[in-house]
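Asks: This is the structure alone, sequence omitted:
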């Protein structure tokens, strides 16, 4: 990540107190150029398989970024004006007009993590020497497009430039994995790897659940109308993913509720799910049982289980109908980790080798639930601040609330969880700066030696993620 800082201040995010800032700066210099391990994210595997030039500045930086979209929508900017595709194929702004709209509104991001990521991408990666404004929008658009046409801005070259040692994409259970097979042919599996995300066939309220479940049965040659056969289909599909580099699964659920039901009740729920006859409470129970089943499969095959819980998705139904998912209308919700993980933990919590990494959008659970749980259960680790809390202040709150009880050893390091390739070095840089600031304060308080802080800085920046994800 030793790209030029340009318009970025070299001491950004480091503590303001001079003595502590000096310690933090010294620590940061030891970790700033460590390789990037990105064990969970949503970049498009087609980028790396095809290795083609990116289209334009707006398509790369603006239209796919729900963080940016939601802020502009909050002040009345229409998605049509941002070039976001419509489900009906209706006209939207072209790329240059969308970029101009973004530039006119860029002041909205002052003080947000989005400004840190975009400024870093434009300055340190794309070589822009000025902050984006309405006045320089066209000039910077042309400059960025000219950069994107160069060979060194192709996706694989960018991974080299960013120092990305490994990056994980996320694919659904029915994905044919063609892009990863192409990557395997090119010797890129390991550098780019997949992650198994079965939500479409574990959530009976997902659109097209029955059709997708039957497709999973055809793909794996199993009878998914019986509970044991349905679980066998997942077992076989997970093996396909592992052959293409996967070490982890991912489960996006409204709540972390788990269950441990008997065979008769499980089959009853499956029958109801296939028939589309479950009540909302029964659908929640089906998802709960499936989380416990996925943990059992992780005990068998060693895949790390990630649980992302607490997102209330697609809350703007009109936008969802017009544009689809990931348009910025997802909202955080409350979670009860102690109560709702009880069934899974009492079934599998002491299984040798099981690893469950949990991510929450409910920050109130950090100190009250997640840190004590991770500080007790051998299988549990706490994932880094996620989504709305992947920010400087979010990282500070997280570390303040979890380290005292869970220690550093029960944290899963950092993953950027992004769809935006150019933001990856920026996100890791923010984490490293904040981690070094946190450690520097412990050193300044004489609670930690500087040598120990240096070891922890390297662990938090690099080693912990490799260890957590079996990389």
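Replies: Received the coordinates, thanks. Worth saying up front: this structure is predicted, and the values here are computed from it rather than measured.
Asks: okay, CA-based contacts and neighbour counts for the rest of this
Replies: OK.
Asks: And the helices in the stretch 301-450 of the chain?
Replies: 317-323, 337-340, 342-348, 365, 371-374, 392-406, 424-444, 450-458 (DSSP state H, counting those that start in this stretch).
Asks: any idea which of those is most buried?
Replies: helix 424-444 (a mean of 24; mean count of other Cα atoms under 10 Å).
Asks: Touching it from outside, list them.
Replies: Residues outside helix 424-444 that contact it (Cα atoms under 8 Å, 6 or more residues apart in numbering) are 1, 13-15, 19-21, 23-25, 27-28, 31-32, 36, 116-117, 120-121, 162, 391-392, 395-396, 399, 414-416, 418, 448-450, 453, 457, 460-461.
Asks: Break down the stretch 151-300 of the chain into its strands, ranges please.
Replies: In the stretch 151-300 of the chain, the strands defined using DSSP state E, counting those that start in this stretch lie at 164-168, 171-172, 192-193, 196-197, 248-253.
Asks: Point out the most buried one among these.
Replies: Among these, highest average neighbours (mean count of other Cα under 10 Å) belong to strand 192-193, with a mean of 26.
Asks: what's that one packed up against?
Replies: Packing partners of strand 192-193 (3 or more Cα pairs under 8 Å, 6 or more residues apart in numbering; DSSP states H and E): strand 164-168, helix 178-185.
Asks: just to revisit the earlier point, what remains of the contacts of helix 424-444 if I keep only buried residues?
Replies: 1, 13-15, 20-21, 23-25, 27-28, 31-32, 36, 116-117, 120-121, 162, 391-392, 395-396, 399, 414-416, 418, 450, 453, 457, 460-461 (16 or more other Cα atoms under 10 Å).
Asks: hold the first one in mind and look at this next one:
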């Protein structure tokens, strides 16, 4: 028997569900008429600039195979944890959103789509709503808002559109104007899809891997011993010792570099690193591997391995991207049933100044070393990150990401860091998406927000309009290329 209270009918439901979908041309631009005019002119100069995508989670196999997307749910709902997490918060079980649970199947795509459309209003006010509106209207040709009444009609319309050649993955890559797309990949991956694309004479795009070794650095994870065996098999190096693990990681980094990688990506809980003497590191590794270590020792080994990543970056030139300050898989039962990256990563307070000091003492002024720092903690933008990037030539400011990749958070970021670090210590915008169709919409959001921010500085006579135009172009082209060595 249910003990909950039935949801009250919404005002939208009461007035019917056939509302036009018309994203406003001036969305996200300033409300002041004078600034809006400046912002329009700035935005017009970058709206069609090629997209540089240095960090995201698209599967390279999607482009290598180039098979049509199957249905609207698989395209817009199931792979996008921005979408699934909020629907889950409104009472929709994840298996009803297409995520396969351990020991059970997923809901049919049409049912997933109906659940999404019935709760379309739940996304009002979110950045996700803006991206979805742009995807539906600009990419898929939809002119009605999703609703319970329009769900089946839109499902059929979009399914028909997805069968057309112009909406296959490679065609979308081209129509989005993507110059380079970086994926995130397991060090044990053979990268065959990347090679397929690189060797295909009919393909002119650029898709490169990113080395993401989190599972091999997390000595506290239950599957860490199995991960080491998988890495050993991929590298043909015995990983049962600390020197062997380090050698295997170095070998796989070389493999990634040979296949076009320019960066590594790390999602440690915090950015602190350790730099133990080799003998001490080996003893610690053996202790943890035998199951004789407590949580503090496991954490120390993880920090030591992250320090090894920094050391390797100073030697092989791969940019060290740190996405830290998040508690992954906050709801353990959901993680057990559906795995990671299913929408329940939650931000943590993060400290950088002391945590990174050992790393920056060693490598901060090394011209071979570069790092891009991301955070989910807005309190450190002006207090720690901007001053670090304002001194160390190796430090670049990562764009706001995950919960902060929203218009007002982007503006707060610009306000917090620009007066200290300027515009040329940033790494541009990252879409950080698993939803291929959202790439262009997310970049467009950032360009509109940045145009509006720079327009305010022009109106205040801090910048000339030409300076603002140059900065805006560089923020979305030269800066990500520089920061990620593209």
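Replies: Nice, I can see it. Everything numeric in this text was worked out from a predicted model, so none of it was measured.
Asks: Next, format the helices and strands packed on strand 192-193 of the first structure as TSV and append distance to residue 277 of the first structure.
Replies: What follows is these, written out as TSV (distance: least, Cα to Cα, whole Å):
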stretch	distance to residue 277 of the first structure
strand 164-168	36
helix 178-185	35
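Asks: can you tell me the helix or strand for residue 154 of the second structure?
Replies: Using DSSP states H and E, residue 154 of the second structure maps to helix 151-162.
Asks: Buried residues, that helix. List them.
Replies: Of all the residues in helix 151-162 of the second structure, those buried under the rule 16+ other Cα under 10 Å are 151-152, 154-155, 158-159, 161-162.
Asks: sorry, back to before: export the helices of the stretch 301-450 of the first structure to JSON lines and tack on distance to residue 263 of the first structure?
Replies: Converted to JSON lines, the helices of the stretch 301-450 of the first structure look like this (distance: least, Cα to Cα, whole Å):
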{"stretch": "helix 317-323", "distance to residue 263 of the first structure": "37"}
{"stretch": "helix 337-340", "distance to residue 263 of the first structure": "20"}
{"stretch": "helix 342-348", "distance to residue 263 of the first structure": "15"}
{"stretch": "helix 365", "distance to residue 263 of the first structure": "33"}
{"stretch": "helix 371-374", "distance to residue 263 of the first structure": "29"}
{"stretch": "helix 392-406", "distance to residue 263 of the first structure": "36"}
{"stretch": "helix 424-444", "distance to residue 263 of the first structure": "44"}
{"stretch": "helix 450-458", "distance to residue 263 of the first structure": "46"}
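Asks: Minimum distance to residue 130 of the first structure: which of the helices and strands packed on strand 192-193 of the first structure has it?
Replies: Taking Cα to Cα, strand 164-168 is the member of those nearest to residue 130 of the first structure, at 26.6 Å.
Asks: circling back to that earlier point, which one of the helices of the stretch 301-450 of the first structure lies closest to residue 212 of the first structure?
Replies: helix 317-323 (20.2 Å).
Asks: before we move on, back to that, export the strands of the stretch 151-300 of the first structure as a markdown table, with columns for distance to residue 217 of the first structure.
Replies: Listed next are the strands of the stretch 151-300 of the first structure as a markdown table, based on distance: least, Cα to Cα, whole Å:
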| stretch | distance to residue 217 of the first structure |
| --- | --- |
| strand 164-168 | 26 |
| strand 171-172 | 14 |
| strand 192-193 | 24 |
| strand 196-197 | 16 |
| strand 248-253 | 19 |
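Asks: Return the residue of the first structure aligned against residue 255 of the second structure.
Replies: Mapped onto the first structure by TM-score structural alignment, residue 255 of the second structure lines up with residue 240.
Asks: hey, where'd the helices end up in the stretch 201-350 of the second structure?
Replies: Assigned helices in the stretch 201-350 of the second structure, in chain order: 214-217, 224-235, 242-258, 278-289, 295-316, 332-338 (criterion: DSSP H, counting those that start in this stretch).
Asks: and the match of residue 255 of the second structure, how far is that from residue 294 of the first structure?
Replies: 16 Å (Cα to Cα, to the nearest Å).
Asks: Same question for residue 441 of the first structure.
Replies: 40 Å.
Asks: Out of the strands of the stretch 151-300 of the first structure, the one nearest residue 213 of the first structure is which?
Replies: With Cα to Cα as the criterion, residue 213 of the first structure lies closest to strand 171-172 of these, at 12.0 Å.
Asks: Identify the residues contacting the closest one?
Replies: With Cα under 8 Å, 6+ apart as the test, strand 171-172 of the first structure has contacts from 177, 194-200.
Asks: Buried ones from these, can you make that a ChimeraX selection?
Replies: The ChimeraX selection below is limited to those of these classed as buried (16+ other Cα under 10 Å):
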select :177,194,195,196,197,198,199,200
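Asks: Can you add distance to residue 75 of the first structure and give the contacts of strand 171-172 of the first structure back as a markdown table?
Replies: Output for these, formatted as a markdown table (distance: Cα to Cα, whole Å):
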| residue | distance to residue 75 of the first structure |
| --- | --- |
| 177 | 39 |
| 194 | 37 |
| 195 | 36 |
| 196 | 37 |
| 197 | 34 |
| 198 | 36 |
| 199 | 33 |
| 200 | 33 |
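Asks: ok, so of the contacts of strand 171-172 of the first structure, who is nearest residue 126 of the first structure?
Replies: In terms of Cα to Cα, no member of the contacts of strand 171-172 of the first structure lies closer to residue 126 of the first structure than residue 194, at 27.4 Å.
Asks: what lines up against that closest one once you look at the second structure?
Replies: Taking TM-score structural alignment, residue 194 of the first structure has residue 209 as its aligned residue in the second structure.
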